[in-house]
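Student: Fold the following.
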Amino acid sequence: MADQEKRPAPAELAVDHDQPAPGREADMQLKPDSDLSNYKPACKLVGKVALITGGDSGIGRAVAIAYAMEGADVAIVYNHSEDDAAETCRLAEQRGRRCLSLLADVTVKADRERIIEETVSRLGRLDILVNNAAYFEGDGTLPELEEEGLRRVFDTNIIAYMLMAQVALPYLEKTSGCIINTSSTTSLLGKKGALAYSSSKGAVNVFTKSLADELASRGVRVNAVLPGPFWTPAIATSSEETVKTFGSFTMMGRAGQPEEIAPAYVFLAADASFMTGALLEISGGFKSVD
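Tutor: Below is the predicted model of the structure:
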């Protein structure tokens, strides 16, 4: 895909910076490439239903569109941008599939239950749960951490993943479905100034492996995707200096676009019948030394 169109260099991304958190794709000048215009579907998910938290923009949007192109109906959960969610559904429905848009907070028990119930009642089943919602605000170095922000990061990035899986499990068992968790390469490398986020993603890795072991005998696979630097609305909330160098530290010298990671989620949902407990890194290649 990268050889079919120009991918922005880090400095070109700097037109978008210091946006209000958590970021809106609709407000970005250089929008993430998440329309899957280069993707070649192969009818791998016909008849399936996927639920994607954080599905309104960025990686979540690209995954929703890829699944729709492969024949799945999709439900997306969003917590902030109704405009972004509506656009994601429009793009999925443009591919001939149903898309259910659900405004919810994955840290709230009643919302989690409603998300699963509405997905199954309106789309008929549940085959794939993609835990993708994330929270970044309130992070920083150790002296900068505030308890409220720290708790929100863990509530969203790992506790909600566990509890979403808990509610979805009875339906996933019926379909021999799968769970795909979005982690991060910071879970392996750490990241200065992102103690809470990196630590929460490390917990996602251990959760993925532990739950995979627990559910293997019940016919449900559990894997994780570990994105490196990807151009999403969340990054556009960073400072201009941060955005200017975003992705420059990879072997490929740039940030990835959501279109370039969505196929990994298709692979884990459709083609990876002998994979569970795996951590699939999509990073553009991290250098061993700076």
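Student: alpha carbons only for contacts and neighbour counts from here, please
Tutor: Fine.
Student: tell me the SS of Ser101?
Tutor: Put simply, Ser101 is strand when judged by DSSP: H, G, I helix; E, B strand; the rest coil.
Student: before we go on, could you also do this sequence so I can check it against the first one:
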Amino acid sequence: MTEKDKIQSQEPKKDYYIDDESKNMDREPIVESENYKPAGKLKDKVTLITGGDSGIGAATAILYAKEGAKVAFTYYSSDNDAQRTKERLEELGSDVMTFKGDVGDESFAQKVISDVTSHWGNIDVLVNHAGEQMYQESILDITAEQIDRTYRTNIFSMFYFTKAAFPYLNEGASIITTSSITAYKGNPNLIDYSGTNGAIVSFTRSLSQNKEIIDKKIRVNSVAPGPIWTPLIPATFPEEALAGWGKSGALGRPGEAYELAPAYVYLASDDSSYVTGQTIHVNGGEVING
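Tutor: Prediction:
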């Protein structure tokens, strides 16, 4: 392959969107920007992203590939999204592994870690990103089954994947969680989801102070998205709730998935070598204390 071919193979497709689950969107979520300039910050790093098939997870996987990483990701159900993302990562020259399953099942987490480490050895970056939310007008409508499902996907999975991965995390590795603006300001129609994100923030802070983590010089941080236009949004909110959605911040608009991904690169790379136990707020100008 010539140098020109290498450059051309890394150019983003202008029409690269994840839209398998977003047919009722007025516009498609954008997971890749033409303006990003990679610098080899994750060259040869082994990275694992839960929920990496679409939205923020796919945007992060793409930047990791551009930065030279090997990328494994999990997904729950959308084979089309997973295949599309996998093909894009391979176009960028990345080695890729994909895993379909339920992150809320500990045996799935153990199998993913086992397969990744058997294939690539140890792990350098673990991104606990997979999550789900369900809109309810009344707390009376939140069933025990919904609570169990939300907590199992959003917070139990972080324990499962972190526990399974810990023996294989290299010294100086990075663990990144995805929390949410709802952990700080709440949401009256996403009560159980907001609760899980409060737990994620505490999980992140506590894990960063754990002696075993510190002894291995592992950094643990979180990214807290504000209103980001992903397939999850129209799948969650009723149409009437989307009219002014995401416009309360200083920038007056919802964000795109690709605008989150550089934060995950920063936390995965040596650029953040003195950062642990912290949360980066990428929310379009909502001032959040804490």
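Student: Would you pull the TM-score for this pair?
Tutor: The TM-score (TM-score structural alignment, normalised by the length of structure 1) is 0.87; 266 aligned residues with a C-alpha RMSD of 1.8 Å.
Student: Any idea how far apart the tips of stretch 174-191 of structure 1 sit?
Tutor: Stretch 174-191 of structure 1 has an end-to-end distance of 39 Å (criterion: C-alpha to C-alpha, to the nearest Å).
Student: repeat for stretch 150-168 of structure 1
Tutor: 26 Å.
Student: what stretch of structure 2 does it fall on?
Tutor: Under TM-score structural alignment, stretch 150-168 of structure 1 corresponds to residues 147-165 of structure 2.
Student: same question, stretch 36-56 of structure 1
Tutor: Counting by TM-score structural alignment, stretch 36-56 of structure 1 corresponds to residues 33-53.
Student: Ok, stretch 257-268 of structure 1 next?
Tutor: The aligned range for stretch 257-268 of structure 1 is 256-267, by TM-score structural alignment.
Student: does Thr242 of structure 1 count as helix, strand or coil?
Tutor: From three-state DSSP, the assignment for Thr242 of structure 1 is helix.
Student: Quickly find the element holding the spatially closest residue to Phe154 of structure 1 that is not a sequence neighbour.
Tutor: Of all residues not flanking Phe154 of structure 1 in the chain, Ser200 sits nearest, at 5.7 Å (C-alpha to C-alpha, 6 or more residues apart in numbering). Per DSSP states H and E, Ser200 of structure 1 falls inside helix 195-215.
Student: Between its first and last residues, how far does the match of stretch 36-56 of structure 1 reach?
Tutor: 17 Å.
Student: Wasn't Leu48 of structure 2 part of a strand?
Tutor: Yes: assignment of Leu48 of structure 2 by three-state DSSP places it within a strand.
Student: Contacts only, for it.
Tutor: Val71, Ala72, Phe73, Ile123, Val125, Leu126, Val127 (C-alpha atoms under 8 Å, 6 or more residues apart in numbering).
Student: for the third one, what are its contacts?
Tutor: When contacts are counted by C-alpha under 8 Å, 6+ apart, Phe73 of structure 2 is found next to Leu48, Ile49, Thr50, Gly51, Gly52, Asp53, Ala61, Met97, Thr98, Phe99.
Student: Quick check: which element contains it?
Tutor: Assigned by DSSP H and E, Phe73 of structure 2 falls in strand 70-75.
Student: what's the mean gap between that strand and the aligned bit of structure 1?
Tutor: Compared with structure 1 after fitting, strand 70-75 of structure 2 has a mean deviation of 0.4 Å; criterion: mean C-alpha distance after the TM-score superposition for structure 1.
Student: which residues of structure 1 does stretch 74-91 of structure 2 align to?
Tutor: Under TM-score structural alignment, the match for stretch 74-91 of structure 2 is residues 77-94.
Student: chain center to the matching stretch: distance?
Tutor: In terms of C-alpha atoms, centre = their mean, to the nearest Å, the centre of stretch 77-94 of structure 1 is found 14 Å from the chain centre.
Student: Buried residues of that stretch, list them for me.
Tutor: By neighbour count on 16 or more other C-alpha atoms under 10 Å, the buried set for stretch 77-94 of structure 1 is 77-81, 84-89, 91-93.
Student: can I get those residues in JSON lines with distance to Val225 of structure 1?
Tutor: Output for the buried residues of stretch 77-94 of structure 1, formatted as JSON lines (distance: C-alpha to C-alpha, whole Å):
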{"residue": "Val77", "distance to Val225 of structure 1": "19"}
{"residue": "Tyr78", "distance to Val225 of structure 1": "20"}
{"residue": "Asn79", "distance to Val225 of structure 1": "22"}
{"residue": "His80", "distance to Val225 of structure 1": "23"}
{"residue": "Ser81", "distance to Val225 of structure 1": "24"}
{"residue": "Asp84", "distance to Val225 of structure 1": "23"}
{"residue": "Ala85", "distance to Val225 of structure 1": "22"}
{"residue": "Ala86", "distance to Val225 of structure 1": "25"}
{"residue": "Glu87", "distance to Val225 of structure 1": "24"}
{"residue": "Thr88", "distance to Val225 of structure 1": "21"}
{"residue": "Cys89", "distance to Val225 of structure 1": "23"}
{"residue": "Leu91", "distance to Val225 of structure 1": "23"}
{"residue": "Ala92", "distance to Val225 of structure 1": "22"}
{"residue": "Glu93", "distance to Val225 of structure 1": "25"}
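Student: Looking at the residues you listed, which are in strands?
Tutor: In strands, defined here by DSSP state E, the members of the buried residues of stretch 77-94 of structure 1 are Val77, Tyr78.
Student: Narrow the buried residues of stretch 77-94 of structure 1 to those in helices?
Tutor: Asp84, Ala85, Ala86, Glu87, Thr88, Cys89, Leu91, Ala92, Glu93 (DSSP state H).
Student: Could you report the distance from the alignment partner in structure 2 of Lys192 of structure 1 to Ile56 of structure 2?
Tutor: Matched by TM-score structural alignment, Lys192 of structure 1 corresponds to Pro188 in structure 2. Pro188 of structure 2 sits at a distance of 23 Å from Ile56 of structure 2 (criterion: C-alpha to C-alpha).
Student: neighbour count winner among the two?
Tutor: Just comparing Pro188 of structure 2 and Ile56: by other C-alpha atoms under 10 Å the higher neighbour count belongs to Ile56, 30 against 14.
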